[in-house]
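# Coordinates for the following, if possible.
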Amino acid sequence: MFHLPAMTWTLTAVLLAGGSYYLWQALRSGLVTDRVNNTLHALMNTLMAAMLWNLAPATLLAQIGLLAGAALWFIIQAVARPEYKLLCAGTQGRIKCAYHALTMAGAALMIALMTHPASPATGQTAMTMPMPAGHHAMTSAPHSQGMATGTAAAAPVLGLTPGVLLTLLFGAAALIFLILLLRNRATTTNHHPGSRRRSTRTEHALEALSATIMALMFATTA
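Presented below is the predicted three-dimensional model:
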């Protein structure tokens, strides 16, 4: 995916470190939902690391299905009724679950994009269409070619490709998590942070790193 081996190794190390942290959190958590959520995050990090090296290509459909199921699980948590206390509670919790659903869906889409690269512009296909014989062909060919050229030229302007859109989206998410991390550190400068606050800072740091990696990986598909 990346031409620089040093970048690939660095991103792999970060993803596996994050996956190990989530797995550790899953093992020490007392709530079933927390165990499932952290396990899914550990699995996503592992699959993204494998994606960097194009490992296990025979299981790509299974990976996509698993990540899509994980996205659905987080969506269910995000829209669950308030009386289900074990699922996402409060506005902040629902936003968090919605973002996690986005990351799972984004990872699934990334695998799909890696498997099926974007096809050539539709304008090229239109130019190869058979034309009627006679005077109609002579007059319509330039018109068709002009339309095809105009379509191909206007496509990047009228809409963003999924790769570009998700690169911008996860880049913005990385910036937001970085701001939250710095704000959290500033509020604890004159206090002795507890384990919960340290865990929050760690989660913000991992989310910022994960979003940055997602943005970089989607940038290669743009």
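# all contacts plus neighbour counts: C-alpha atoms, from now on.
Will do.
# Count the neighbours of Leu216 for me.
Here the neighbour count serves as a burial measure; for Leu216 (other CA atoms under 10 Å) it reads 18.
# In contact with Gln145, which residues?
In this structure, Gln145 makes contact with Ala126, Met127, judged by CA atoms under 8 Å, 6 or more residues apart in numbering.
# Which parts of the chain are helices?
Taking DSSP state H, the helices of the chain run over residues 5-28, 32-52, 60-78, 90-115, 122-127, 135-158, 162-187, 195-219.
# how close does the spatially most central residue of the chain get to Val14?
The geometric centre of the chain, computed from its C-alpha atoms, lies nearest to Gly106 (CA atoms, centre = their mean), at 3.0 Å. Computed as CA to CA, to the nearest Å, the Gly106 to Val14 distance reads 18 Å.
# Second chain to compare with the first, below:
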Amino acid sequence: MFDIPAITWSLTAVLLLSGSYQVRQAIRSQQRTDRVNKSLHALMNILMAAMLWNLVPSTMLAQIAVLAGAALWFVIQAVARPEFKTLCAGSQGRLKCAYHSLTMAGAALMAAMMGQMTTTAGHGIVPAGGMSMPHAHHAMTAATPSTAAATVDHSPDLAILLTAFFGAAAVVFLILLLRSRVATTTLGHAAGPRRSVRAEHGLEALGAAVMALMFATMAA
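Here you go, the predicted structure:
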């Protein structure tokens, strides 16, 4: 599906718009921790958009390090003691932070898998630059040298697992979005706060769907 430029451009637009929204939310937030969290989500969206086009492959290790650090940051919030109220509070908040840690870890893993694809360029398998994610993947999988096969044999199964996970997450957030819309219709006086919740669920659903699609391409 990623061989169709319109789809790649559409996913890029979704990621960049989502990242812009997160930047806006970070600027408007009054809480430092929330600003950091929103900023990390914005950065993740921008890096994933870059992955679609295989941009700046020379910074791949730095991208993985930043995303892995962000995943650890959300894990720390998820397991923090209750007295640290600026971090994740309550079971719902901890569950949200745990999921966000998985999204950051998934993005880091995606960058690592892309790094495997571009690393084979030194063996003449994949062009070093100027190739988008889907084309790089298809060029890699079409190659026959044993060095490439040994490197990525484990990737398809893992990509399938992550595709299923983020696909299921997208469905869950879509259900939550629909439920919040029904609640807003029923309780019109709570429309303001509910609108923010709907936006959050919508962004989470879009983000999970994009990650599912990107991992599905790697599994193909």
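# Superposed, what's their TM-score?
Their TM-score after superposition, calculated using TM-score structural alignment, normalised by the length of the second structure, is reported as 0.80; 187 aligned residues with a CA RMSD of 2.1 Å.
# Export the helices of the first structure to a markdown table and append columns for distance to Tyr84 of the first structure.
Supplementary listing: the helices of the first structure in a markdown table, determined by distance: least, CA to CA, whole Å:
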| stretch | distance to Tyr84 of the first structure |
| --- | --- |
| helix 5-28 | 20 |
| helix 32-52 | 11 |
| helix 60-78 | 9 |
| helix 90-115 | 11 |
| helix 122-127 | 48 |
| helix 135-158 | 43 |
| helix 162-187 | 27 |
| helix 195-219 | 23 |
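# Now Leu158 of the second structure. Nearest residue, chain neighbours left out?
Closest residue in space to Leu158 of the second structure, ignoring its immediate chain neighbours: Ala219 at 7.9 Å, by CA to CA, 6 or more residues apart in numbering.
# What's Ala183 of the second structure aligned with over in the first structure?
Under the alignment (TM-score structural alignment), Ala183 of the second structure pairs with Thr187 in the first structure.
# mean distance, stretch 200-209 of the second structure to its aligned residues in the first structure?
For stretch 200-209 of the second structure, the mean distance from the matching residues in the first structure following superposition reads 0.4 Å, by mean CA distance after the TM-score superposition for the first structure.
# Check stretch 95-105 of the second structure too.
Taken against the first structure, stretch 95-105 of the second structure registers an average deviation of 0.2 Å after superposition, with mean CA distance after the TM-score superposition for the first structure.
# Could I get the buried residue list for that stretch?
For stretch 95-105 of the second structure, the neighbour count (16 or more other CA atoms under 10 Å) marks Lys96, Cys97, Ala98, Tyr99, His100, Ser101, Leu102, Thr103, Met104, Ala105 as buried.
# can you check stretch 159-173 of the second structure too?
Neighbour-count burial for stretch 159-173 of the second structure [16+ other CA under 10 Å]: Ala159, Ile160, Leu161, Leu162, Thr163, Ala164, Phe166, Gly167, Ala168, Ala169, Ala170, Phe173.
# Stretch 176-194 of the first structure too?
Ile176, Phe177, Leu178, Leu180, Leu181, Asn184.
# Check those and tell me the two furthest apart.
The most widely separated members of these are Ile176 and Asn184, with 12.2 Å between them, by CA to CA.
# His41 of the first structure and Ala141 of the first structure, how far apart?
Computed as CA to CA, the His41 of the first structure to Ala141 of the first structure distance reads 53 Å.
# neighbour count winner among these two?
The residue with the greater number of neighbours, taking His41 of the first structure and Ala141 and applying other CA under 10 Å, is His41; the counts read 24 against 16.
# For the more buried one, give me its contacts.
Under the criterion of CA under 8 Å, 6+ apart, the neighbours of His41 of the first structure are Gly19, Tyr22.
# What of the one 3 residues further on?
By CA under 8 Å, 6+ apart, the contact set of Met44 of the first structure is Gly19, Leu67, Met104, Ala107.
# Including distance to Trp73 of the first structure, could these go into JSON lines?
As requested, the contacts of Met44 of the first structure are exported to JSON lines (distance: CA to CA, whole Å):
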{"residue": "Gly19", "distance to Trp73 of the first structure": "19"}
{"residue": "Leu67", "distance to Trp73 of the first structure": "10"}
{"residue": "Met104", "distance to Trp73 of the first structure": "10"}
{"residue": "Ala107", "distance to Trp73 of the first structure": "15"}
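# Pick the one among these closest to Glu83 of the first structure.
With CA to CA as the yardstick, the closest approach to Glu83 of the first structure among the contacts of Met44 of the first structure comes from Met104, at 25.4 Å.
# Now the closest one. Nearest residue, chain neighbours left out?
If the residues on either side of it in the chain are set aside, Met104 of the first structure comes closest to Ala71, at 5.0 Å by CA to CA, 6+ apart.
# Please work out how many residues are found near the one you found.
Considering only other CA under 10 Å, Ala71 of the first structure is surrounded by 24 other residues.
# Does Arg201 of the first structure touch Leu181 like I think?
Yes. The criterion here is CA atoms under 8 Å, and Arg201 of the first structure meets it with Leu181 at 5.8 Å.
# between the contacts of Met44 of the first structure, which is nearest Gly194 of the first structure?
Gly19 (23.1 Å).
# Who are the contact partners of the counterpart of Thr167 of the first structure in the second structure?
With TM-score structural alignment as the matching criterion, the partner of Thr167 of the first structure in the second structure is Thr163. Thr163 of the second structure makes contact with Met211, Ala212, Leu213, Met214, Phe215, Ala216 under the criterion CA under 8 Å, 6+ apart.
# Quick check: Thr221 of the first structure touching Ala112?
No. Thr221 of the first structure is not in contact with Ala112 according to CA under 8 Å; the separation is 10.8 Å.
# Show the contacting residues for the closest residue to Ala26 of the first structure other than its chain neighbours.
Across the structure, with CA to CA, 6+ apart as the measure, the residue nearest Ala26 of the first structure apart from its sequence neighbours is Arg35 (4.2 Å). Contact criterion CA under 8 Å, 6+ apart gives Gln25, Ala26, Leu27, Ser29 as the residues in contact with Arg35 of the first structure.
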